[in-house]
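In: make a model of this:
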Amino acid sequence: MKIHRLFFRQRLPVDPDSCWTFFSDPANLREITPPSLDLRVTSTLLPRMHAGMIICYRIRPLAGMALTWVTEITQVREPFFFVDEQRFGPYRFWHHQHHFRPVTGGVEMDDEVHYALPLGWLGAAANQLLVRRRLEHIFSYRREILCRRFGVMPQNIGP
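Out: Modelled structure (predicted):
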């Protein structure tokens, strides 16, 4: 099984508490997901994320095809870190780490995703042709939406 890795970093001009409040609320995932995926949370959400929390979604990764995706929040260290892992869905393996670090003028946010696809060589081909690009598009869209919501940090601000 081939494990693929994606890494994205973004700085947001927002205080750490506001950043954590936004990202730790699974109800906000729809806002930062491309509309083409038609993501809908189907489980009842508690007001506060916690380790062991199960979140169920319906997504449409391809036109006309709806899938159920179930993730578990496996680790939480408020306000710095949380991990979601797929329990049921389109991937053979999905592990998504969210890191938040206070920096001068805001928060530096890292997303690190490790994933694997089913179906052996067919999954490898699908990753090359479609999946990796789609995931990169999702995080690019997320970056755009977050810039609109929170603003853009000047490039010369250091840690």
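
In: for the rest of this, base every contact and every neighbour count on C-alpha atoms.
Out: Will do.

In: for residue 102, give me its contacts.
Out: Residues in contact with residue 102, defined by Cα atoms under 8 Å, 6 or more residues apart in numbering, are 15-16, 108, 159.

In: now, these that are in strands?
Out: Among the contacts of residue 102, the members falling in strands (DSSP state E) are residue 108.

In: of the contacts of residue 102, closest to residue 6?
Out: The nearest member of the contacts of residue 102 to residue 6, counting by Cα to Cα, is residue 108 at 16.7 Å.

In: which positions in stretch 126-142 come out as buried?
Out: 127, 131-132, 138-142 (16 or more other Cα atoms under 10 Å).

In: another one to check against the first:
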Amino acid sequence: MKAFHLNFSQRLPISLAEAWDFFSSPLNLAKITPEEMAFTVTSALQADEKMYPGMIITYKVSPVAGIKLNWMTEITQVEEHKYFIDEQRFGPYKFWHHQHHFREIPGGVEMNDILTYGLPMGIFGNIANSVFVAAKLQEIFNFRKQKVIELFGDYAPVANENKALY
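Out: Down below sits the predicted model:
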């Protein structure tokens, strides 16, 4: 199996605590996923429930042509206000490992997503990645970036942020 890697980064003008509260709530994922994917959390979660290591989350999602798929992920690691990792237990990928990192920066927070995934069906999965899967994932994260800006505003660098201190 070939592993594919994608990295995404975004800065937001909110506190680390606000970012963590929003992104560590599994129910908020539907708010930042394109509507045409019909993303629905099917786990019985409470609105204020936060993730924890070992948490299993189930979804229904339509990534292509309206075909509904079941997806199950497990939150495998959490270090509050720093990072969490979700891994697929079953679903459309052969392998899915998604790291979500957060760090405080002047005037806000920087979020970094590191995604490593693999597809089933050997060479056909590799071709599918080249033809549409990688582009679809890029589209999803681009949508997410715009939606997060709508929710929290756009980051404006703080004066002197990039200047060296001597």
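
In: what value does the TM-score take for this pair?
Out: TM-score of the superposed chains, computed with TM-score structural alignment, normalised by the length of structure 1, equals 0.97; 159 aligned residues with a Cα RMSD of 1.2 Å.

In: quick one: which of the contacts of residue 102 of structure 1 is nearest residue 33 of structure 1?
Out: residue 108 (19.7 Å).

In: tell me the counterpart of that closest one in structure 2.
Out: Aligning on TM-score structural alignment places residue 108 of structure 1 opposite residue 110 in structure 2.

In: confirm for me that that match is in contact with residue 14.
Out: No - contact criterion Cα atoms under 8 Å: residue 110 of structure 2 and residue 14 do not qualify, at 9.5 Å.

In: the longest strand along structure 1 maps to which residues in structure 2?
Out: If you go by DSSP E, structure 1 has its longest strand at strand 65-77. On structure 2, the counterpart of strand 65-77 of structure 1 by TM-score structural alignment is residues 67-79.

In: what about the helices in structure 1?
Out: Assigned by DSSP state H, structure 1 shows helices spanning 16-23, 120-126, 132-150.

In: possible to save these as CSV with distance to residue 94 of structure 1?
Out: Below are the helices of structure 1 laid out as CSV (distance: least, Cα to Cα, whole Å):
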stretch, distance to residue 94 of structure 1
helix 16-23, 18
helix 120-126, 14
helix 132-150, 12
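
In: out of the ones you listed, which is closest to residue 92 of structure 1?
Out: Residue 92 of structure 1 lies closest, by Cα to Cα, to one member of the helices of structure 1: helix 120-126, at 9.7 Å.

In: output the residue interval of structure 2 matched by the closest one.
Out: Under TM-score structural alignment, the match for helix 120-126 of structure 1 in structure 2 covers residues 122-128.

In: list the buried residues of the matching stretch.
Out: By 16+ other Cα under 10 Å, the buried positions in stretch 122-128 of structure 2 come out as 125-126.

In: ok, stretch 144-152 of structure 1 next?
Out: Buried residues in stretch 144-152 of structure 1, defined by neighbour count with 16+ other Cα under 10 Å: 145-147, 152.

In: looking at structure 2, where would I find the counterpart of it?
Out: With TM-score structural alignment applied, stretch 144-152 of structure 1 matches the range 146-154 in structure 2.
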